[in-house]
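Peer 1: Got a predicted model here, sequence first, then my questions.
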Amino acid sequence: MKSLKEIGCSLIGWNPAILKECGEASQRQFRKLLSAICIMMVLWGTIGYCFAERYIGIESIPFKLLVVVAFMFIILCVERVIILTVGKARLMTVMRVMMALCMAVLGSCIFDQIIFSNDIQQTIQERREEKIISTIDKRLSVYDTDIKRINAAIDSISKVNDALYRELEAKPTTTITTVSTSQQVAGIDANGKPIKTNVQSVNKTVVPNPRAEQAKGNEEQLKIYNAQLDELRNDKKNIDKTVREDFSKRPTGFIEELEATLAVVSQSPVSLTFYIILFMFLTFLELFVLTIKTGDSKCDYELIVEHQLELKKNVMLNTENTLKK
């Protein structure tokens, strides 16, 4: 029993030696504070476990327990600040009330997401269905634009090729004329030197019409465009399945679940009433230690601590006055 009391004193920050000299009022105050601390630690340990599992995505039990310990340690330190305050601290009281409201909102949201999990999942599915339909419409618009653009390009190239084929049908070949100049000896002058003259020779070569290569290149481009067109049409046909698979692979985010929670809570008076009750319950729990600390009359433990503080102040003042003399 003695060791348990020492553990309790360690939790709330009380001195077991001073508590031992106190009366029943301090013993009861000690038990009330310890009970409130234990309730808060269990509550926030549970919230920490749910938070680690649902939002951090921790699957390992030891790591979940580490998060639980961290949450419990944080709430213990917060409550010890209130418990170990000597005298009145109005600003700290106001801050603790505000913190209690914030923590109650956080806790009630997490608990609501567990309690209303089926309704929340249904709401998430409905919201995702709306997003799926919107995404499908947007992608269909993009596909239609791309298909229209490729069809226009195909029509343009086809018209050019039709003109080329008509030209090739009328003139399948073309003649290339090559003119070359060479010098030939035409005779010898009076001095015995050769007389050279320029002779031009004309060569005509019949070759295929070069428009045929242009038409061939256009045909290759048409094959590429037709392949792209077939791919776009196939993707457009499977757009519903593709978008649904993409959305099914997305994990549920915190904001998405929070929005669904607010929608579930606000759409029904029953769920809203339950949320308010849960919020008030958590708020009162958060203020448990504060009300015990500020609401009750001072016990002899607190009187002893304040008396020791006054004695220390007087000793320091007397020492200071002595040094001045």
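Peer 2: Cool, the structure landed. Residues are numbered from 1 along each chain as shown.
Peer 1: From now on I want contacts and neighbour counts done on CA atoms only, so please keep to that.
Peer 2: Will do.
Peer 1: which residues sit in contact with the residue positioned nearest the centre of the chain?
Peer 2: Centroid-nearest residue in the chain: residue 253, 7.0 Å away (criterion: Cα atoms, centre = their mean). Residue 253 makes contact with residue 55, according to Cα atoms under 8 Å, 6 or more residues apart in numbering.
Peer 1: Check the gap between residue 109 and residue 325 for me.
Peer 2: 64 Å (Cα to Cα, to the nearest Å).
Peer 1: Which one of the two is surrounded by more residues?
Peer 2: residue 109 (19 against 5; other Cα atoms under 10 Å).
Peer 1: gap between that one and residue 308?
Peer 2: According to Cα to Cα, residue 109 and residue 308 sit 44 Å apart.
Peer 1: Could you pull out the helices in the stretch 1-150 of the chain for me?
Peer 2: Assigned by DSSP state H, counting those that start in this stretch, the helices in the stretch 1-150 of the chain fall at 2-12, 16-20, 24-51, 61-83, 90-115, 117-170.
Peer 1: now, of those, which is deepest in the fold?
Peer 2: Mean neighbour count (mean count of other Cα atoms under 10 Å) peaks for helix 24-51 among these, with a mean of 18.
Peer 1: same for that one, what does it pack against?
Peer 2: helix 2-12, helix 61-83, helix 90-115, helix 269-286, helix 288-295, helix 300-324 (3 or more Cα pairs under 8 Å, 6 or more residues apart in numbering; DSSP states H and E).
Peer 1: next up, a second structure to put side by side with the first:
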Amino acid sequence: MKDWWLKFGCFLTGFNYNLVKNSSEQSAKNVKKYTSAVLLIVLVWFFIGFSFATRYLHFAFLGGLLGGILMGFVIIQIERIIILSTKVSIWSSLFRMLLALVMSILGAFIMDQITFKDDIALRKAQVMDERVKLAVKQSEDDLQKQIADLDNMVAKANKKYEEVSSDLKKNPVIITTYTNKSITKDNDGKTLNNTQSTNKSVMENPKKIELAQLHKQIATLQDKKFELVASITTIKERKEKELKAATGFLDELTLLHEVVTSSSIGVFVYLLFMLFFLAIELFVLVMKITDKESDYDKLLQHQTNIRVQMLQKLQAP
């Protein structure tokens, strides 16, 4: 149980535990040193992976946890490539430096977005009104045109209503007069009796029905107008909620750029994070280059030489 940390370090870094155990204390210290460095890098990138998955990919806690584990796994594999290399060539060093630079820039972006979260939210609130106006402008213009058309229709209906109402006041009823004539003749064709009667018929003016229809039409148009006016407010509220709820990575990068470049302090903090991540990423590479060859490395080289000699003897005629 006392060697559990060494066993874990060998598992993490790829060292052979049996060889390390039979080597000097310096080899064991090298394993523990690399283990601490890798764990430090993994811890940082686990946090970045978790934050990225939950904030920008909108995963739940388990999804964020999986994202952090995946990021940590990638970092372990990258660092093991350097640790297990027998000789670190100039090309592999340059490639690792390039990868470290890219990862440090990316890590600094994500950390700055978390650090400047409140500043980004404040900046986002400042531009939210303009974005809402742009988002609803086309819909609002269409609705305003429909409202204007409804106003014209209501005006025409009101004018017609006034005309019909005025006519009804003058002629509430319609009186129809008709005359009946009765002529009686004898057998010779002479007129014996000639009578004439006049009758009158009184009925309601049919425009009364038209007036009721106009009243109903005006009420319907007014209701539709009120619905359109209310929908403008609804569209604004919905678009504002959608824009506030959406958290885009590129969108926040733009806002982050505005926040960071607005002051020298912001630029300083960003560069500080980038240099921190760059140093973390190059930590293992620098240790690998500067460390002297240990007895563990010599033991591996000795085993390799023995294997090569055996193969040469097998190939000999």
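Peer 2: Thanks, I have the structure now. A quick note: this is a predicted structure, and the numbers were derived from the prediction, not measured.
Peer 1: got TSV for the helices of the stretch 1-150 of structure 1, with distance to residue 207 of structure 1 too?
Peer 2: Shown next, in TSV, are the helices of the stretch 1-150 of structure 1 (distance: least, Cα to Cα, whole Å):
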stretch	distance to residue 207 of structure 1
helix 2-12	102
helix 16-20	113
helix 24-51	81
helix 61-83	81
helix 90-115	81
helix 117-170	12
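Peer 1: follow-up on the earlier one: tell me the counterpart of the residue nearest to the centre of structure 1 in structure 2.
Peer 2: Matched to structure 2 by TM-score structural alignment, residue 253 of structure 1 sits across from residue 247.
Peer 1: Wait, a strand at its match?
Peer 2: No: using DSSP: H, G, I helix; E, B strand; the rest coil, the secondary structure at residue 247 of structure 2 is coil, not a strand.
Peer 1: burial count for residue 221 of structure 2?
Peer 2: Neighbour count for residue 221 of structure 2, taken as other Cα under 10 Å: 17.
Peer 1: quick one, which of the helices of the stretch 1-150 of structure 1 is nearest to residue 300 of structure 1?
Peer 2: If you check each of these against residue 300 of structure 1 by Cα to Cα, helix 24-51 wins as the nearest, at 6.0 Å.
Peer 1: could you redo the helices and strands packed on helix 24-51 of structure 1 as TSV and give each row distance to residue 233 of structure 1?
Peer 2: Formatted as TSV, the helices and strands packed on helix 24-51 of structure 1 follow (distance: least, Cα to Cα, whole Å):
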stretch	distance to residue 233 of structure 1
helix 2-12	69
helix 61-83	49
helix 90-115	42
helix 269-286	47
helix 288-295	65
helix 300-324	81
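Peer 1: Identify whichever of these lies nearest to residue 154 of structure 1.
Peer 2: Residue 154 of structure 1 lies closest, by Cα to Cα, to one member of the helices and strands packed on helix 24-51 of structure 1: helix 90-115, at 54.9 Å.
Peer 1: how much does that closest one stray from structure 2?
Peer 2: In the superposition with structure 2, the average deviation recorded for helix 90-115 of structure 1 is 2.2 Å (mean Cα distance after the TM-score superposition for structure 1).
Peer 1: any idea how far residue 58 of structure 2 is from residue 278 of structure 2?
Peer 2: From residue 58 of structure 2 to residue 278 of structure 2 the distance is 28 Å (Cα to Cα).
Peer 1: The two - which one has more neighbours?
Peer 2: Remark: of residue 58 of structure 2 and residue 278, residue 278 carries more neighbours, 22 against 14, as counted by other Cα under 10 Å.
Peer 1: That one against residue 96, yeah?
Peer 2: No: look at residue 278 of structure 2 against residue 96 with Cα atoms under 8 Å: they stay out of range, at 10.8 Å.
Peer 1: ok, how many other residues are close to the counterpart of residue 299 of structure 1 in structure 2?
Peer 2: Under the alignment (TM-score structural alignment), residue 299 of structure 1 pairs with residue 294 in structure 2. The tally of other residues near residue 294 of structure 2 (other Cα under 10 Å) stands at 15.
Peer 1: Residue 27 is in contact with residue 294 of structure 2, correct?
Peer 2: Yes: counting by Cα under 8 Å, residue 294 of structure 2 does reach residue 27; the two are 6.2 Å apart.
Peer 1: All set, thanks.
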